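*Asks:* Output the structure for:
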Amino acid sequence: MTRQIRFNAFDMNCVAHQSSGLWRHPRDQSWRYKDLTYWTELAKLLERGTFDGIFIADVLGTYDVYGGTNEAAIRHGAQVPVGDPLMLVSAMAFVTEHLGFGVTAGTAYEHPYPFARRMSTLDHLTKGRVGWNVVTGYLPSAARNMGNDDQLEHDARYDHADEYLEVLYKLWEGSWEDDAVQRNRETGVFTDPTKVHEIGHYGTHFTVPGIHISEPSPQRTPVIYQAGASGRGIAFAAGNAEAIFVAAPTKEVLKATVKKIRDAIEAAGRDRYAAKIYTLLTIITDETPEKAQAKYEDYLSYASEEGALVFMSGWMGVDLSEYELDEPVGNVKSNAIQSVVTNFQASAADGGDWTVGDIGRHGAIGGLGPFIVGSGAQIADQLQEWVEETDVDGFNLAYAITPGTFEDVVEFVIPELRKRGVYPEEYVEGTLRQKLHGRGDRLPEEHKGASYRYLAQPAS
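*Replies:* The predicted structure is shown next:
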């Protein structure tokens, strides 16, 4: 059977997301992020393209490593201002029937008890089309604004997240039995209280003695998304994730990453394909190779080098404002910078000695992920190669401009993929979990969360 290619759209409730400066482009509509019709129109477009879903990123702090302040981030609109991703979902779900919604929310700054209700509510309202991207946080500015001196140490954040998930699994999976809600007009019983159970959680970080205050939603537990390439992050994903987002500069790096993740999932007692893996990518395409290249050069003329360096500084923990734009990359005292250069050189035609300015220039389109430029047929060729050679399931597509980048993918790339029989013609019926994995609406038995289901005790 021909391996099917899957798409997610990568967006954020802000301006430009990862493509710094391109909010200035006359065709970019990201400035409409405050307008609900922007999101409903985008949702309908993505459903027309049979995207698995839209993955909405989020941050609770500002990028303030560059120059030691957040002034450059604010000036360039580098993920600030930013709105709440969860608020968008109901409207997008109302105008679509199949599109999934992966929303980002951190485990560090919201108690799991009210969060459980928020996600159950969305799962009800979307008829089971919601997923949660679990993040532990990475911006120190967010920690400070929540009353902390800094974030927890990296592995400690995952230890905290482990208990956070434990509380949620107990609430979502174990508190209400499937037949607890009876709506019996004759007896006057809406819910049988003997079928609703307190979870009695008393842990290191959380105390949650009572019941989940929402009835079971179509999926109970939303589809669990995760992005984290560290050893601790992969271990966390191996036990919990059903969809995993990665970023890799080359097919060789991606192949090794995918294998490492699948091996970890299998070691956790799950099928090695129990999670769909999507890699970050930006596609710039048009009717012909020449038009696609012209489009790329047009986008590049609006790119903000400084805005991109704001992101790079935050992601790498290196203040790149301390270096001149023509400074050779080799003079930057950071090992992290080398992987970034490898990333961009894999996407760009030019090699040679890279400067700090080159990093800003190339990082301004698509952020840390690679980008590819070409006609629909050329893009399809490359996507098939990536899937066949790396064992990745699909692509998390960032945009250069929105919705233009997504419109181009739908117009030029998807028809070519469908013609080759490697992209779905229509959606599978059912919840997001069923659409992704075809094993039903609820967590499979081997998933960690399934062990928290309520098991009725036999009568004595």
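*Asks:* C-alpha only now, for contacts and for neighbours.
*Replies:* OK.
*Asks:* okay, now residue 22: neighbour count?
*Replies:* Look at residue 22: counted by other CA atoms under 10 Å, it has 27 neighbours.
*Asks:* Contacts only, for it.
*Replies:* By CA atoms under 8 Å, 6 or more residues apart in numbering, the contact set of residue 22 is 16, 28, 299, 302-304, 400-401.
*Asks:* rerun at 7 Å
*Replies:* 16, 299, 302-303, 400-401 (CA atoms under 7 Å, 6 or more residues apart in numbering).
*Asks:* likewise residue 78?
*Replies:* Counted by CA under 7 Å, 6+ apart, residue 78 has contacts 20, 307.
*Asks:* I'd like to know how far it sits from residue 98.
*Replies:* 31 Å (CA to CA, to the nearest Å).
*Asks:* got it, and residue 206?
*Replies:* Distance from residue 206 to residue 98, counting by CA to CA: 35 Å.
*Asks:* Excluding residues flanking it in the chain, which one is nearest residue 202?
*Replies:* residue 208 (6.5 Å; CA to CA, 6 or more residues apart in numbering).
*Asks:* What is the neighbour count of the one you found?
*Replies:* 18.
*Asks:* quick one: it and residue 201 touch, right?
*Replies:* Yes: using CA atoms under 7 Å, residue 208 is in contact with residue 201, at 5.0 Å.
*Asks:* which residues touch the most centrally placed residue in the chain?
*Replies:* In the chain, the C-alpha nearest the mean C-alpha coordinate belongs to residue 55, at 4.6 Å (CA atoms, centre = their mean). Residue 55 sits next to 8-11, 101-103 when contact means CA under 7 Å, 6+ apart.
*Asks:* Please provide the structure for the following sequence as well, for comparison with the first:
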Amino acid sequence: MTKQIRLNAFAMNCVAHQSPGLWTHPRDRTLDYNRLPYWLDLAKALERGRFDGLFLADVLGVYDVFGNSPDAALRNAAQTPANEPLMLIPAMAAVTQNLGFGVTSNLSFEPPYPFARRMSTLDHLTDGRVGWNVVTGYLDSAARGAGKDRQTAHDDRYDIADEYMELVYKLWEGSWEDDAVLRDRARGIFADPSKVHRIVHEGTNYKLNAIHLSEPSPQRTPVLYQAGTSPRGRKFAAQHAECVFMSGPSAKIIGPRVAAIRALAQEIGRNPAEILMFSMMTIILGRTEAEAKAKYADYRAHIATEGALALMSGWMGVDFSTYDLDQKVRHVQNDAGRTALDNVTRADPDRVWTVREVVEHVGIGGAGPVVVGTPEKVADDIEAWFEQTDVDGLNVAFATSPGDFEDIADMLVPELTKRGRYKSEYAKGTLREKLFGTGSARLTEQHPASRYRHAGKGG
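*Replies:* Below is the predicted model of the structure:
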């Protein structure tokens, strides 16, 4: 059976997101990121294109590694300012019926007890269309904003995250039994107290003694996304994730990462098919090849080099203000995100990148490939990418928004649908049911969260 192509839109509650400088293009509307009409129009365009979801990135902290200052990020709106992403979701859910919402929240700075309630609330308000992208952070500026001198060491952050996940699983899955809520007007009883359980947790990093404040939501645990592909990140993904987002410039880099996570999942007893792999890609469309190439050239003229360098420095933990543009990028070990630096230093031993080449690559859409052409040509390229990498979907970045997403909905989606590679309509149910078609809104029994359910309850 031919694998269906899944699409997430990749955005952030900020200006331009991963295309620094493109906010100056007349087609781009991200200057209105702080007003609801922009987000409502984007959500409606994505639902018209039957996108599986809107994946909202987020970062706590400012990109101040470049020049040891936030000035470049501020001048170029390099993900600064960045507003809170979760507050957008109820408004977008109100104007859509099927679009999912994967939202990034950094567990390093979110106490688990109120966070678990916040996600349950979103799951209720969206009728079960919410997912959580689990991240541990990579900016020292975020740690300083939370009262720490620097962020916790890279692998230690994942050890803390494992315990955090155990605690939120206990709250989401184990505090309220499935039939605890009665809503019995005749007897005046809302919930059966004997079926609501106190969670007592005393661990290395967290201590809690409380019941979950929210009644069970449609999915209980939101769909779990994870975006780290370092060795420790892959281990975490294999244990917890249902959807893994990865970025890399070529199929040669993405393919082995997909295979590694699937193999790890199988080793620990999870079904690899229960983890969907999404890789980042930017798509520039035209009715003709000439039109598409002209659009791409026009976009490239708006790239802000300093803004790209500010993003790169933050992602990689390397101050590129000290580098010449033609200097080669070499690997260093630090506590920033490992994947971004590996992409241009170690992942492909046959290629060594200069700073200038990295700027040119990340200037449109970030660290993924950019595919340019007619709907037919782009569909061919996407099908080849799927064959070469074994991914399940694309996390589609943009140069301009919502225009590039509208192009995909109006030009590319009809072509993929015609080829039988894209759904003709949304599946019914929650986000988890739409993605996996299991007939259940709940995590499967193979997932580690299931062990915290009460006997005889679940799925």
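*Asks:* Just give the TM-score of the two.
*Replies:* Scored against TM-score structural alignment, normalised by the length of the second structure, the superposed chains reach a TM-score of 0.94; 450 aligned residues with a CA RMSD of 2.0 Å.
*Asks:* tell me which element the closest residue to residue 76 of the first structure other than its chain neighbours falls in.
*Replies:* Excluding its sequence neighbours, the residue lying closest to residue 76 of the first structure (CA to CA, 6+ apart) is residue 307, at 5.7 Å. According to DSSP states H and E, residue 307 of the first structure maps onto helix 305-316.
*Asks:* outside of that helix, which residues touch it?
*Replies:* Residues outside helix 305-316 of the first structure that contact it (CA under 7 Å, 6+ apart): 20-21, 63-66, 72-73, 76, 78, 319-320, 336, 357, 360-361, 363-364.
*Asks:* neighbours around the closest residue to residue 149 of the first structure other than its chain neighbours, how many?
*Replies:* Of all residues beyond its chain neighbours, the one nearest residue 149 of the first structure is residue 143 (6.7 Å), with distances taken as CA to CA, 6+ apart. Using other CA under 10 Å, residue 143 of the first structure has 19 other residues around it.
*Asks:* and if you look at residue 368 of the first structure?
*Replies:* Using other CA under 10 Å as the criterion, residue 368 of the first structure is surrounded by 26 other residues.
*Asks:* so it, which of the three states?
*Replies:* Secondary structure, DSSP: H, G, I helix; E, B strand; the rest coil: residue 368 of the first structure is coil.
*Asks:* Tell me which of the contacts of residue 55 of the first structure you also see in the second structure.
*Replies:* Here is what carries over to the second structure from the contacts of residue 55 of the first structure, by both residues aligned by TM-score structural alignment, their matches' CA atoms under 7 Å: 8-11, 101-103.
*Asks:* three-state assignment of residue 245 of the second structure?
*Replies:* strand.
*Asks:* can you check residue 27 of the first structure too?
*Replies:* coil.
*Asks:* Could you find the counterpart of it in the second structure?
*Replies:* Superposed on the second structure with TM-score structural alignment, residue 27 of the first structure falls opposite residue 27.
*Asks:* Am I right that that match is in contact with residue 399?
*Replies:* No: if you go by CA under 7 Å, residue 27 of the second structure and residue 399 don't touch, sitting 9.6 Å apart.
*Asks:* re the thing from before, go through the contacts of residue 55 of the first structure and name the one nearest residue 263 of the first structure.
*Replies:* Nearest to residue 263 of the first structure among the contacts of residue 55 of the first structure is residue 8, at 23.5 Å by CA to CA.
*Asks:* The helix or strand hosting the closest one vs the second structure, mean deviation?
*Replies:* For residue 8 of the first structure, the host element (DSSP H and E) is strand 6-12. On superposition with the second structure, the mean distance recorded for strand 6-12 of the first structure (mean CA distance after the TM-score superposition for the first structure) is 0.3 Å.
*Asks:* list the buried ones in that strand?
*Replies:* 6-12 (16 or more other CA atoms under 10 Å).
*Asks:* and the longest strand seen in the second structure, what other elements does it pack with?
*Replies:* Using DSSP state E to define each element, the second structure has its longest strand at strand 276-285. For strand 276-285 of the second structure, the contact count by 3 or more CA pairs under 7 Å, 6 or more residues apart in numbering; DSSP states H and E identifies strand 243-246, helix 289-300, strand 370-373, strand 393-397 as packing neighbours.
*Asks:* Tell me which residues are up against the second one.
*Replies:* If I follow you right, that is helix 289-300 of the second structure. Residues outside helix 289-300 of the second structure that contact it (CA under 7 Å, 6+ apart) are 22, 284-286, 372-374.
*Asks:* who wins for most neighbours among these?
*Replies:* residue 22 (29 neighbours).
*Asks:* The closest residue in space to residue 372 of the second structure that isn't next to it in sequence: what's it in contact with?
*Replies:* For residue 372 of the second structure, the nearest residue in space outside its immediate sequence neighbours is residue 284; the separation is 4.7 Å by CA to CA, 6+ apart. Contacts for residue 284 of the second structure were tallied using CA under 7 Å, 6+ apart; they are 292, 296, 371-373, 404.
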